[in-house]
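Chemist: No sequence on hand, only this structure:
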């Protein structure tokens, strides 16, 4: 699930940019939207530590300096994609210290705005390196670097991880995303099918014999005959990198 925050004291612009994002496929089935019509509301929301995938922030907020908000964002969200929007082109040297991905000008034609937003959304999807899971009715995100492998389930998938929290009694978590959808999102980060029922993180595997995989926790999986050629190709590319 993606989470997109839009902070602008112009409600019409919030509605406009949100409509474009939805038209580009980020509907309510895969995206949660957070709208803030003032800097104060957004600052208060930051205390909740919502894990945003994308933040669109106006540089012309009333009563607050937007760059102060941007620095606050970076204190909490070091990797979240930050996009500034403005009615006038005003890139400030200070703003670059907050590592914005892009500026959006409100005066863009609709065609130009759609093009820019499409590029932002594609970049967001490409760089989403966390997967949302739930355990005992609590939802949270796990970095893909912590994942050993992902197996298919009747509804969604099961995420098998290294020990992420000592207090938890399990290293397996439920994800509502289908395994195939997860794979299409993270395959370029070193994941490969080893079987129709699971994809593995090539970072952690040890290969025993011709078709057995072993993980650091001692768990073992088998590479299926139908996937062995694909797996070997992906593993060779991974080693090259």
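Modeler: Happy to help now that I have it. Predicted, not measured: the structure shown is a model, and the values here were computed from it.
Chemist: only C-alpha atoms for contact and neighbour calcs from this point on.
Modeler: Noted.
Chemist: which helices and strands does the helix ranked longest in the chain pack with?
Modeler: Assignment by DSSP state H gives helix 110-126 as the longest helix of the chain. The contact analysis (3 or more Cα pairs under 8 Å, 6 or more residues apart in numbering; DSSP states H and E) places helix 110-126 against helix 11-23, strand 102-105, helix 179-186.
Chemist: And that helix, what's buried?
Modeler: Residues 113-114, 116-118, 120-121, 124 are the ones in helix 110-126 that count as buried (16 or more other Cα atoms under 10 Å).
Chemist: one more structure, for comparison:
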């Protein structure tokens, strides 16, 4: 689930950004709010305690500037990633004092916008973890480190970057839990993290590290579509 706020007094640009993001990311849980001024945005944050994963913030707004909004937001919601929108490259240096994540220079290129959003998603995903238990103990596994999951009778074997963890689990439940995070069920026994896909054919998928897994014939066409969309979104 991704929560995005757009704060820009250019209503046409704000609407354009909203529509493009909504259409591009229609396959994930996404919430987008629009604000016409820095005052409106900060009042909402203060009154409702609402938080966002990403704020697309115009630097040059009437009354209160984007820089002032960012400074206040860092006190109220320090974990929100800020991507500044600006008409002038020289404003980029100003953002260091508020730890701006990225800058988008007008006119905004769609590829640059997607790149910024995907970078935020990657940051958020790297912070997301799951916890599993087996006889050896409890493991906290970063989702970004999970290469694939394999169903083995009543157990699930999780392949990570540095180990394999077998525990009692259900692959269907993992599929529901991780499908929004770039995971895809290529076979009844395998759920893979698409960020690790090296190549694929009609019969199998090769992951980084050399692991080759079977690709169900009935899932090939759908997998191809999902993987191409994933590549487009992440600009790999």
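Modeler: Nice, I can see it. Please read all numbers here as calculations on a predicted model, not as lab measurements.
Chemist: coming back round to it: please convert the helices and strands packed on helix 110-126 of the first structure to TSV, extending it with distance to residue 213 of the first structure and mean neighbour count.
Modeler: Shown next, in TSV, are those (distance: least, Cα to Cα, whole Å; neighbours: other Cα atoms under 10 Å):
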stretch	distance to residue 213 of the first structure	mean neighbour count
helix 11-23	41	15
strand 102-105	42	18
helix 179-186	19	16
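Chemist: Please report how far residue 39 of the first structure lies from residue 89 of the first structure.
Modeler: Between residue 39 of the first structure and residue 89 of the first structure the distance is 20 Å, computed by Cα to Cα, to the nearest Å.
Chemist: Neighbour count: the two, which is higher?
Modeler: Using other Cα atoms under 10 Å as the criterion, residue 39 of the first structure and residue 89 rank with residue 39 on top: 23 against 13.
Chemist: I'd guessed that one sits against residue 66; true?
Modeler: Yes. Counting by Cα atoms under 8 Å, residue 39 of the first structure touches residue 66, with 7.4 Å between them.
Chemist: returning to what we had before: so which of the buried residues of helix 110-126 of the first structure is the closest to residue 96 of the first structure?
Modeler: Residue 96 of the first structure lies nearest to residue 120 out of the buried residues of helix 110-126 of the first structure, by Cα to Cα, at 17.2 Å.
Chemist: if I pick the closest one, what's in contact with it?
Modeler: Residue 120 of the first structure makes contacts with residue 102, as judged by Cα atoms under 8 Å, 6 or more residues apart in numbering.
Chemist: what residue of the second structure matches up with it?
Modeler: The equivalent of residue 120 of the first structure in the second structure is residue 116 (alignment by TM-score structural alignment).
Chemist: That match and residue 209 of the second structure, how far apart?
Modeler: 28 Å.
Chemist: same check, this time on residue 30 of the second structure
Modeler: For residue 30 of the second structure, the distance to residue 209 of the second structure - Cα to Cα - is 32 Å.
Chemist: Kindly report the same for residue 144 of the second structure.
Modeler: Using Cα to Cα, residue 144 of the second structure is found at 15 Å from residue 209 of the second structure.
Chemist: repeat for residue 7 of the second structure
Modeler: In terms of Cα to Cα, residue 7 of the second structure sits 43 Å off from residue 209 of the second structure.
Chemist: same deal with residue 61 of the second structure?
Modeler: Relative to residue 209 of the second structure, residue 61 of the second structure is positioned 49 Å away (Cα to Cα).
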